[in-house]
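K.L.:
Prediction below, plus the sequence it came from.
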Amino acid sequence: MSLLQVVVSVACLVAVARAGVIAPAALAAAPVAYTGLPAAPLVRAAPLAVAAAPVYADSYPQYQFAYTVQDALTGDSKAQEETRDGGIVKGSYSLIEPDGVRRTVNYYADPINGFNAVVQRDLPVVAAAAPLVKAAAVVA
């Protein structure tokens, strides 16, 4: 086992112990074997004191957002809007599928009925073709 492998193994054990997955006492009892390396004292760091951040829960969450993308260069066309009022979420999104059909999904979610969606497919969207550019004649 190389020195690098030993150092990485010990560092992993220390990280797991500090995370609380294994007890520090179990780490102290774990044998560490070196072959072909001079004996070196094992240095142990003091445990870190970490204070947990308070968790704030919004008793009545509310938000609203929307965005639209219309890129004539790439043909990317999509939109989404969503509103939340307490436990009720309403929204929709739309996009152009590879076959040119616009798909629109309207959804509604609440704690009683769960998530419900209605998918609608419209007629294919025909994108305007980009104008052709003629190369200028090269005169020698």
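P.N.:
Here it is on my side, so go on. Residues are numbered from 1 along each chain as shown.
K.L.:
can we go C-alpha only for contacts and neighbour counts from here?
P.N.:
Will do.
K.L.:
now residue 60: how far from residue 90?
P.N.:
15 Å (C-alpha to C-alpha, to the nearest Å).
K.L.:
quick one: which of these two has more around it?
P.N.:
Neighbour comparison, residue 60 and residue 90: the larger count goes to residue 90, with 18 against 9 (by other C-alpha atoms under 10 Å).
K.L.:
That one reaches residue 115, doesn't it?
P.N.:
No. Using C-alpha atoms under 8 Å, residue 90 is not in contact with residue 115, being 9.7 Å away.
K.L.:
hey, what's in contact with both of these two?
P.N.:
Here residue 90 and residue 115 share the contacting residues 107, 108, 109, scored by C-alpha atoms under 8 Å, 6 or more residues apart in numbering.
K.L.:
so the residue positioned nearest the centre of the chain is in which element?
P.N.:
The C-alpha lying nearest the average C-alpha coordinate of the chain belongs to residue 80 (C-alpha atoms, centre = their mean; 18.5 Å). Residue 80 belongs to strand 76-85 when assigned by DSSP states H and E.
K.L.:
try this one next to it:
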Amino acid sequence: MNAKFFLLLVVVASAAAQRPRYAYRAPGSSEESYESTEAKYSFNWAVSDDSSSNEFGHQEARDGDDTQGSYYVQLPDGRLQTVKYFVDGDSGYVAQVSYEGEARYPDSSESFESREYRPARPVYG
């Protein structure tokens, strides 16, 4: 019995001694990895919900340091807000905002506080 225990102890000690030791090493230079992997991509998506008349979307393209894109959203007042942007080196994110349409507000005689909440009627079938 002692021989089996001793043999097991030797096997466990041998396995523990063969495990690689992990030590801290300084990371490689980030400049090398950045220069070797220039970012290049392009994407675009859009949503148009007819039931709520809501529209929004986004598109962007990047090639290295040159990034430009735009996004748009239908505002609650009925206008369409469009933001066109680009990244200008050290100046950072530069945006140009524009609006299409005319803002529409509810009748001023009807206040929001006077409206009563009514849940939607269930639809069966």
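P.N.:
Noted; the coordinates are in hand. Small disclaimer: the values here were computed from a predicted structure and weren't measured.
K.L.:
Superposed, what's their TM-score?
P.N.:
After superposition, the two chains reach a TM-score (TM-score structural alignment, normalised by the length of the second structure) of 0.52; 78 aligned residues with a C-alpha RMSD of 3.0 Å.
K.L.:
which of the shared contacts of residue 90 and residue 115 of the first structure lies closest to residue 119 of the first structure?
P.N.:
residue 107 (8.7 Å; C-alpha to C-alpha).
K.L.:
mind checking what the closest one lines up with in the second structure?
P.N.:
Under the alignment (TM-score structural alignment), residue 107 of the first structure pairs with residue 85 of the second structure.
K.L.:
so who does the residue nearest to its match when sequence neighbours are not counted touch?
P.N.:
Among residues not flanking residue 85 of the second structure along the chain, residue 95 sits closest, at 4.3 Å (C-alpha to C-alpha, 6 or more residues apart in numbering). Counting by C-alpha under 8 Å, 6+ apart, residue 95 of the second structure touches 83, 84, 85, 86.
K.L.:
Please enumerate residues in contact with the top helix by length along the second structure?
P.N.:
Longest helix in the second structure, counting residues (DSSP state H): helix 2-18. Residues outside helix 2-18 of the second structure that contact it (C-alpha under 8 Å, 6+ apart): none are found.
K.L.:
Show me what residue 90 of the first structure aligns to in the second structure.
P.N.:
Match for residue 90 of the first structure (TM-score structural alignment): residue 68.
K.L.:
quick one: contacts for that match?
P.N.:
Taking C-alpha under 8 Å, 6+ apart, one finds 60, 61, 62, 84, 85, 86, 87 in contact with residue 68 of the second structure.
K.L.:
The helix or strand where the last one lies - contacts with which helices or strands?
P.N.:
So the one you mean is residue 87 of the second structure. For residue 87 of the second structure, the enclosing helix or strand under DSSP H and E is strand 80-88. Packing partners of strand 80-88 of the second structure (3 or more C-alpha pairs under 8 Å, 6 or more residues apart in numbering; DSSP states H and E): strand 66-74, strand 92-100.
K.L.:
tell me the most buried of these?
P.N.:
Burial of those is given as mean neighbour count (mean count of other C-alpha atoms under 10 Å); strand 66-74 ranks first at a mean of 18.
K.L.:
mean deviation of it from the first structure?
P.N.:
Strand 66-74 of the second structure: mean distance to aligned residues in the first structure after superposition is 0.6 Å, counting by mean C-alpha distance after the TM-score superposition for the first structure.
K.L.:
for the helix or strand residue 5 of the first structure falls within, which positions count as buried?
P.N.:
Following DSSP H and E, one finds residue 5 of the first structure within helix 3-18. For helix 3-18 of the first structure, a neighbour-count test (16 or more other C-alpha atoms under 10 Å) marks 13, 14, 17 as buried.
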